[in-house]
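# sequence plus predicted model, see below.
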Amino acid sequence: MKYTINQITEGEDEVIINYLDMTPEVERIVKFLKGEQTKLIGLSDKTITVIDSKDILYIESVDGKTFAYTDKDVLKIDYTLNQIEGILSDINFFRCSKSMIINIDRIASLKSLPSNRIDAKMQNGERVMISRTYASDFRKRLKGGRDNE
């Protein structure tokens, strides 16, 4: 995708999007500009909490239960990972292993490891392993491609 950024000295900020096809990437940008965020419902200490998708570091399935991890909380959510993938498919979430989905926007750094795995350090310092099964698609995604291209 080609883009141009111009700083202006007066007037109002403006974003113009020119596109040939409404691709998932363009849809994500439009939703971001509109301020649309996907929200999930989580349970922590018998308290129901609304979670903005942008606050989620990763989502993990453990013993048949699904948990969303944020900077401060671990919240149980009543969806399977497959359902979560469908809900979050239009924003920057990626299935990084059989039991985990990672928020690409919350990755602080990446390190390639032997056996084609990737160590992702999250913004809160936690480390998440991107398995070799998903590493190739992850690299494509980072270069601007989509998962199933």
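Yep, that arrived.
# going forward, measure contacts between C-alpha atoms and count neighbours the same way
Noted.
# show me where this structure has its strands.
Assigned by DSSP state E, the strands in the chain fall at 39-44, 47-52, 58-62, 65-69, 74-77, 93-97, 100-103, 107-113, 117-122, 127-130.
# quick check: Lys98 vs Thr133, distance?
9 Å (CA to CA, to the nearest Å).
# ugh, typo on my part, it should be Asp105
Per CA to CA, Asp105 is found 21 Å from Thr133.
# repeat for Ser97
Taking CA to CA, one finds Ser97 at 7 Å from Thr133.
# same deal with Gln123?
24 Å.
# pasting the second one now:
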Amino acid sequence: MVKVLVVDDEQPARQRLISFISAYSEFEVIAEADNGIDAVRLANELKPDLLFLDIQMPKGDGFDVVSELIHDPVIVFATAYDEYAIEAFNVHALDYLLKPYSKERFRQSVTKLKKVLVDPKEYISRTQEAVGSLNPEHKYLKRVSVKDKFVYSIIPVQKIEKITTSNGMIYLHVNEKKYQTDTTLNQFERRLDPQHFMRIHRSSIVNLEKIIRLMPWGQGRLAVVLEDNSSLQVSRERMQEFKERVGLRL
């Protein structure tokens, strides 16, 4: 019997997935979780053979969960966001189910699962094959959705000037407007193209294209000034990398 842990912050999505799994007698759902912290705890306590995992969740995303596992279950990501596909396979996920997926698409995933559970070597070869077949354009975010009062706005990432944190909240700054988001700075750091964005401080990420000048800030440190005339400090730990990224020689 293959022990399965289902992780998704949306109850209808968990129920639908569990109903699909129940059609296969060799799989047994032993637990479910709706956030990253519970997912890590249950996975490390119960040691499932198979982990169906959402990506964007409260209290740690799917990649955070994978990084905290103390054993190696087979992983299948099930998410509504196609831009995470390459990162998913780079952490050796077997498959990537894009919501809303059909029973036929789920059956294809089960076929892969059965093969790798019989022959673990098949696991690595299939993930490598999957990475090679993906479009590199999916590696980084192209746009983000944010809630603005009662509607959701879609923002191309190149319009983002900076991303900051204050009192535990994360904000996107676009055209002098500020949008709150549930996505963490760590998640944005992984998902934004490093050619255009850099985390210059533990509390901020900047769009390098939006920097209009640099100012001295204390001994050997700098502050960046953006197109909206706001300024942000570059931390001492990130100073050398920042200088290299902007081609600065001091």
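Nice, thanks for sending it over. Keep in mind that what you see is a predicted model, and the values were worked out from it rather than measured.
# circling back: comparing Ser97 and Thr133 of the first structure, which residue is more hemmed in?
Ser97 (17 against 13; other CA atoms under 10 Å).
# map the more buried one onto the second structure.
Using TM-score structural alignment, the partner of Ser97 of the first structure in the second structure is His201.
# in contact with the residue lying closest to that match once chain neighbours are set aside, which residues?
Using CA to CA, 6 or more residues apart in numbering and skipping the chain neighbours, the partner closest in space to His201 of the second structure is Ser235 (5.1 Å). With contact set as CA atoms under 8 Å, 6 or more residues apart in numbering, Ser235 of the second structure has these partners: 200-202, 221.
# which among these gets closest to Gly62 of the second structure?
Nearest to Gly62 of the second structure, judged by CA to CA, of the contacts of Ser235 of the second structure is Arg202 at 21.3 Å.
# which non-adjacent residue is nearest that closest one?
Nearest to Arg202 of the second structure is Ser235, by CA to CA, 6+ apart, at 7.8 Å.
# would you mind finding the match for that neighbour in the first structure?
Taking TM-score structural alignment for the superposition, Ser235 of the second structure sits opposite Ser131 in the first structure.
# distance of that match relative to Arg28 of the first structure?
25 Å.
# how about Arg117 of the first structure?
Arg117 of the first structure sits 27 Å away from Arg28 of the first structure, going by CA to CA.
# same deal with Asp71 of the first structure?
Distance, Asp71 of the first structure to Arg28 of the first structure, by CA to CA: 23 Å.
# neighbours around the equivalent of His173 of the second structure over in the first structure, how many?
Matched across to the first structure, His173 of the second structure falls on Tyr69, judged by TM-score structural alignment. For Tyr69 of the first structure, the neighbour count with other CA under 10 Å is 17.
# Tyr69 of the first structure: what's it in contact with?
Tyr69 of the first structure sits next to 56-60, 75 when contact means CA under 8 Å, 6+ apart.
# just put those residues in CSV and tack on neighbour count and distance to Gly86 of the first structure.
What follows is the contacts of Tyr69 of the first structure, written out as CSV (neighbours: other CA atoms under 10 Å; distance: CA to CA, whole Å):
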residue, neighbour count, distance to Gly86 of the first structure
Ile56, 22, 16
Leu57, 23, 17
Tyr58, 24, 15
Ile59, 27, 13
Glu60, 22, 15
Leu75, 23, 19
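# how deep is Thr183 of the second structure tucked in, by neighbour count?
19.
# mind telling me what it corresponds to in the first structure?
Under the alignment by TM-score structural alignment, Thr183 of the second structure pairs with Tyr79 in the first structure.
# that match and Thr66 touch, don't they?
Yes. In this structure, Tyr79 of the first structure is within contact of Thr66 by CA atoms under 8 Å, at 6.6 Å.
# center of the second structure, which residue is that?
Gln187 (5.2 Å; CA atoms, centre = their mean).
# check the offset of the helix of greatest length in the second structure from the chain's centre.
Longest helix of the second structure, by residue count under DSSP state H: helix 103-118. Distance of helix 103-118 of the second structure from the chain centroid (CA atoms, centre = their mean, to the nearest Å) equals 24 Å.
# which other residues reach that helix?
Taking CA under 8 Å, 6+ apart as the rule, helix 103-118 of the second structure contacts 20, 94-95, 97, 122-123.
# present these as TSV; the columns should include neighbour count, distance to Lys142 of the second structure and secondary structure.
Conversion of those to TSV gives the following (neighbours: other CA atoms under 10 Å; distance: CA to CA, whole Å; DSSP: H, G, I helix; E, B strand; the rest coil):
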residue	neighbour count	distance to Lys142 of the second structure	secondary structure
Phe20	14	32	helix
Leu94	24	25	coil
Asp95	25	22	strand
Leu97	21	20	strand
Glu122	15	32	helix
Tyr123	21	30	helix
